[in-house]
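Student: need the 3D shape of this:
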Amino acid sequence: MKISQKLISGILGMATISVIVGAISAHQQLKIAKYLAQQEAEEVAGLLGYFVSHELEYHELRSRKEMLAQLQEHVQSLHKQRQRDLEIVDRNKIILADVVTEDIGTRLDRDRNNEVGKTIQDGIPRTYVESSPEYPNGIQLIAVAFKTNKGETIGAVILEYTPLYKAALATAEKNIIVTLFISLGCSVFALAAGYLLSKSISKPIKQLQLAVVNLAEGKLDTRVSIRSQDEIGELATSFNKMADDLQYSRNELVNANEQLRDEITERQEAEAELQQALKELQKTQIQLIQSEKMSSLGQLVAGVAHEINNPVNFIYGNLEYTDDYTQQMLLLIKLYQKHYPYPEPEIQNANQLNDIEYLIEDLPKMLTSMKMGAKRIREIVLSLRIFSRLDKAEFKTADLHEGIDSTLLILQHRLKAQNNRPQIQVVKEYGEMPKIQCFAGQMNQVFMNLLTNAIDALEEAFQKELCPNPLIRISSEQVNENAVIRITDNGSGIPKEIQSRLFDPFFTTKAVGKGTGMGLSISYQIITEKHGGSLECISSPGQGAEFVIAIPIRAGKLAQSSIA
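Tutor: All right, here's what the predicted structure looks like:
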């Protein structure tokens, strides 16, 4: 609650107390008026009682009829003087005297609640309302005990209460009016004084409050202009001094903050440049290492393939002639056996010693096996050359299925059964997919990295007895304008918390010495940056892992920029 409200509430409370005191005083005056009316009624009853006692004491010889007649004269006299209804009853509520003479001698039956009877019994005056044909709205009466001067109750005196009350009220009315006017005046004066006092106090306090709010909102140039010599004036002076000090401190702090902000900005810019330089350096380092690695590997593979290719081609080419020559020689031997069935003993001994029949039967089989082996060597050499792609290093159309098959041929030794695990089964589900424009050698590198990781994951899962039948599934399909290749294994899977870091440089989950953390990172760069595609990992613990490659079938803008 505000101070002005508190002051007004206090003054209003004082005014209310004044009004309450006035009301209590007026109520007391009314009670006094009632008391005076009751006293007058008791006085009348006492006078009549005194009359009756006097008549009984000094006029004992007078008859009851004469005494009642005399009492009736007193009632009539009082009625004429004060214009009030008056009647007297005995203890049995028989009317002894009344303004209405016809009622004398009858029983009082208009007292429904027996108020008169109760007053006769206990002597306590009572007021009640009597309804009659003469007074359809009712008339208020007061019953007072009718006693002798010796205190003996012989009946009751019933008077009209309203005139008595009005007469007493007229006496107290002036005091009531004066009391009410004084209370009302005190209340108005208290309210006016309280309003002026609260206004004189609350106005400067409101100025101070508004200044404090403005100061809290940052308006440090706020000042108050209160020139009074009281405590509020001293408070205003202290506030202005505090505002001056606060504004000075704020200016100093703002200058320091600006200087610090400039230094922080410069440092952040330097750190950002360092971070960017570090990223570029790491990226360049990875590319250099991988380029050197793949260049060396490609040169080695290409050199070996070239060196093997020449003698293999020589052997494979001469095997055809050797087979022809051998068939001719065998035909000549058969002709000799046909036309000279009985050769010389020396020839027969040589025939038996060398088992010419077996040689004739086995030599063609041997030449066929040699041709198959030479053909197999030629296929391996061709796969090595396809994988190295030194003869097709530029961006051109290539068959991805051919690259996958050559990669699988190179990794055949790792797919075979080992001492500590069974053979890894490879299921190829190739769909209809045209040749695409890509860097064939780099795509083979991606296939090599993904298949090598799948083999490592299957070996680890088999050692943990989580994968009794290791399997790699390779599927391909065309989705819209993209070639999509999926390489899936049934190993132990990859936890979700590390899936987001799989393609980060140097991040690896393998033991020390078994991985560099660059394979997936380089594969991601080849797919996304070189070919404008996407590489995604889908895996759940215990459900294996699936790597999805999607690249445009035709060269996009990103791939064209890579070519440039």
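
Student: only C-alpha atoms from now on, for both contacts and neighbour counts.
Tutor: Will do.

Student: helices along the stretch 451-564 of the chain, start to end?
Tutor: For the stretch 451-564 of the chain, the helices defined by DSSP state H, counting those that start in this stretch occupy 496-499, 519-525, 557-563.

Student: now do the stretch 151-300 of the chain
Tutor: Applying DSSP H, counting those that start in this stretch to the stretch 151-300 of the chain gives helices spanning 161-216, 231-339.

Student: make CSV from these and add distance to R501 and mean neighbour count to it.
Tutor: Shown next, in CSV, are these (distance: least, C-alpha to C-alpha, whole Å; neighbours: other C-alpha atoms under 10 Å):
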stretch, distance to R501, mean neighbour count
helix 161-216, 48, 17
helix 231-339, 16, 14
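
Student: now, of the helices of the stretch 451-564 of the chain, which is deepest in the fold?
Tutor: helix 519-525 (a mean of 22; mean count of other C-alpha atoms under 10 Å).

Student: who's in contact with it?
Tutor: 286-287, 290, 445-446, 449-450, 502-506, 534-535 (C-alpha atoms under 8 Å, 6 or more residues apart in numbering).

Student: filter the residues you listed down to just the buried residues.
Tutor: 286, 445-446, 449-450, 502-503, 505-506, 534-535 (16 or more other C-alpha atoms under 10 Å).

Student: about what we covered before: which one, of the helices of the stretch 451-564 of the chain, ends up nearest to E346?
Tutor: Ranking those by proximity to E346 (C-alpha to C-alpha) places helix 519-525 first, at 70.3 Å.

Student: just checking the distance from the helix or strand hosting Y35 to the centre of its chain.
Tutor: Y35 belongs to helix 3-58 when assigned by DSSP states H and E. Centroid displacement of helix 3-58 relative to its chain, using C-alpha atoms, centre = their mean, to the nearest Å, is 70 Å.

Student: let's compare: structure for the following, please.
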Amino acid sequence: MKISHKLILGFLGIASLTGGIGAIAVHQQSQTAKYLARQEAEEVAMLLGYFTNHELEEGKSQSQSEVLSRLQNHVLALHKQRQRDLEIVDRNKIILADIVTEDIGTKLEHDQNNEVGKTIQDGITRTYIETSPEYPQGISLIAVPFKTNQGETIGAVILEYTPLYQAAMAAAQKSIVATSIISLVCGVLALIAGFLISKNISNPIKQLQQAVLNLTEGKLDTRVTIHSQDEIGELATSFNNMANDLQKSRYELLDANEQLQNEITERQQAEGELQETLQNLQKTQAQLIQSEKISSLGQLVAGIAHEINNPVNFIHGNLTYIKEYVESLIDFVQLYQKHYPNPVIEIQAEAENIELEFLQEDLWKILDSMNMGTSRIREIVRSLRNFSRMDEAEYKAVDIHEGIDSTLLILHHRLQAKGNLPEIEVIREYGNLPLIECYAGQLNQVFMNILVNAIDAVEEANTKRSNQQIKDNPSRITIRTSLINSHWVKIAIADTGTGIPETARHNLFNPFFTTKPVNKGTGMGLSISYQIITEKHCGKLEYVSTLGEGTEFIIQIPIRQTVIAAV
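Tutor: Predicted structure coming up:
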């Protein structure tokens, strides 16, 4: 609350207090008028009682009618002198004297609440209101005990109370008016004084307050022009001194801030350049590490494939000659048996010892198995060479289906059932694709990374599922290839694994980010794959994942890199 409001409220309280005191005085004077009217009524009753008792004592031989006649004369005289309507009743409320002579001797009828009867019984004066056809609005009356000199109540005197009250109020009217006027004038003066004083005090304070607000808004040239010699003037002087010091400090601070801002800008630029350099260094380091690993792996695979290929080719090539030689020897033995069916006993014993007939039949099976084994080894070697692509140009048109099949052949041991984990079924839905211009070795690396992650996800899901759930939702990896248009192809690899958590999706392609346990992944697979697809092949690598149901990685690359480069 403002100081002016407080001052006005204070003086308003004083004015209210003055008015309240005046109102109390007016009320007190009104109560005094009532008291005087009551006292006058009681004095009238006492006088009537005194006169009546005095006359009874002087003329004891007087009859009752004469006493009542004198009492009636007193009532009429009092009515004529003071214009008071009154009547006197005995203990039985029989009217003894009345200004209306016709009512003398009758019983009082207008005592509806027995106010007169109560006054006669306990001797206490009472006021009440009488309603009748003549006075529909009611008339105020007062009942006063009518007593003897000995204090015995012999009846009651009933007077009209309103004229008594009005007469008393008329006497106190001047005092009441004077008190009211004085209270009103005092209240008005208090309000005027409060307004003037509050204005005289609050205006300088408002100026100071506005100056402070201007100062907080940065208007440091604000000054206060208050020339009073009181405390507010001293406060204004102190404020002006503070504003001068603050303005001087602000200029100094602005200069220091400008210098600091320049230093911060230079440092931020340096930090930005350093951060960018660090990111490029980390990225280059990760690429070098991965490239070196893949290069070493490719050389190792190519070397192993070459070393295995030579003896396998030697064995596989000689199997044809061995088969011919064995066939000739068996023909020779059979010819010998035909012309000499009964050889000597020593030859017969040796034939039985070596099981000649079984040997002739089983030897062909052994040769077929050896031929099949060497063919399988040659196929594996060809897949290893195809995966490493070390014997081909770095950039050429290839059949990506061969790359996918080679990768699956290398991962064949991961797809087989082991322990409580079921076999992972691979579904190939290959479209009719042309040869794709790409970096075959790097593209095979992408297939390897995505398929390894898919196998890990399916195995993790199987560890959390019951046998019935695995039966209802078989472990499966689906590979789909298709043409998007005449320039782009799409390879989609979907699994039935656990899906990718929502918290990991924003960092999935960041270097070294992994959701696998320690020692199960470096977090480089998807990051390198993303770089190979987007930077090396100008393609897209996206994914769609539903938690608890699986993930699908979608690779889109152009058919001809030269077309994309030209665009």
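
Student: before we move on, back to that, what's the closest of the contacts of helix 519-525 of structure 1 to I205 of structure 1?
Tutor: Nearest to I205 of structure 1 among these, with distances taken as C-alpha to C-alpha, is D504, at 65.7 Å.

Student: identify the residues contacting the closest one.
Tutor: 517, 520-521.

Student: and if you look at F447 of structure 1?
Tutor: Counted by C-alpha under 8 Å, 6+ apart, F447 of structure 1 has contacts 403-404, 407.

Student: just to revisit the earlier point, tell me which of the contacts of D504 of structure 1 is nearest to K80 of structure 1?
Tutor: When those are compared for distance to K80 of structure 1 (C-alpha to C-alpha), S521 wins out at 131.7 Å.

Student: quick one: what's aligned to that closest one in structure 2?
Tutor: In structure 2, S521 of structure 1 lines up with S527, judged by TM-score structural alignment.

Student: any idea how far that match lies from V312 of structure 2?
Tutor: Look at S527 of structure 2 and V312 of structure 2: by C-alpha to C-alpha, to the nearest Å, they are 38 Å apart.

Student: again with Y439 of structure 2
Tutor: Between Y439 of structure 2 and V312 of structure 2 the distance is 29 Å, computed by C-alpha to C-alpha.

Student: with structure 2 overlaid, how far apart is stretch 446-455 of structure 1 on average?
Tutor: Following the fit onto structure 2, the mean deviation recorded for stretch 446-455 of structure 1 is 5.3 Å by mean C-alpha distance after the TM-score superposition for structure 1.

Student: check the offset of that stretch from the chain's centre.
Tutor: 45 Å.

Student: any idea how far the residue in structure 2 sticking out farthest from the centre is from V67 of structure 2?
Tutor: Ranked by distance from the centre of structure 2 (C-alpha atoms, centre = their mean), the top residue is S61, with 108.0 Å. Counting by C-alpha to C-alpha, the separation of S61 of structure 2 from V67 of structure 2 is 10 Å.

Student: what do you get for D103 of structure 2?
Tutor: Separation of D103 of structure 2 from V67 of structure 2 (C-alpha to C-alpha): 17 Å.

Student: again, but for E134 of structure 2
Tutor: In terms of C-alpha to C-alpha, E134 of structure 2 sits 31 Å off from V67 of structure 2.

Student: ok, these two, which is more surrounded?
Tutor: Counted by other C-alpha atoms under 10 Å, E134 of structure 2 and V67 do not tie: V67 has more neighbours, with 17 against 8.

Student: can you pull the contacts of that one?
Tutor: Contacts of V67 of structure 2 (C-alpha under 8 Å, 6+ apart): 52, 55-56.

Student: out of the residues you listed, who's the most crowded?
Tutor: Counting neighbours by other C-alpha under 10 Å, T52 comes out on top of these with 19 neighbours.

Student: what's the matching residue for that residue over in structure 1?
Tutor: Using TM-score structural alignment to pair residues, one finds that T52 of structure 2 aligns to V52 in structure 1.

Student: if we ignore the residues flanking it in sequence, what's nearest that match?
Tutor: Leaving aside its sequence neighbours, V52 of structure 1 sits nearest to T148 (C-alpha to C-alpha, 6 or more residues apart in numbering; 6.9 Å).

Student: pretty sure the one you found contacts E57?
Tutor: No - the pair T148 of structure 1 / E57 is not scored as a contact, 10.6 Å apart, by C-alpha atoms under 8 Å.

Student: these two - which one has more neighbours?
Tutor: T148 (21 against 10).

Student: what's the distance between that one and Y58 of structure 1?
Tutor: Taken as C-alpha to C-alpha, the span from T148 of structure 1 to Y58 of structure 1 is 14 Å.

Student: same question, L458 of structure 1
Tutor: Going from L458 of structure 1 to Y58 of structure 1 by C-alpha to C-alpha gives 147 Å.

Student: the more surrounded of these two?
Tutor: Just comparing L458 of structure 1 and Y58: by other C-alpha under 10 Å the higher neighbour count belongs to L458, 27 against 9.
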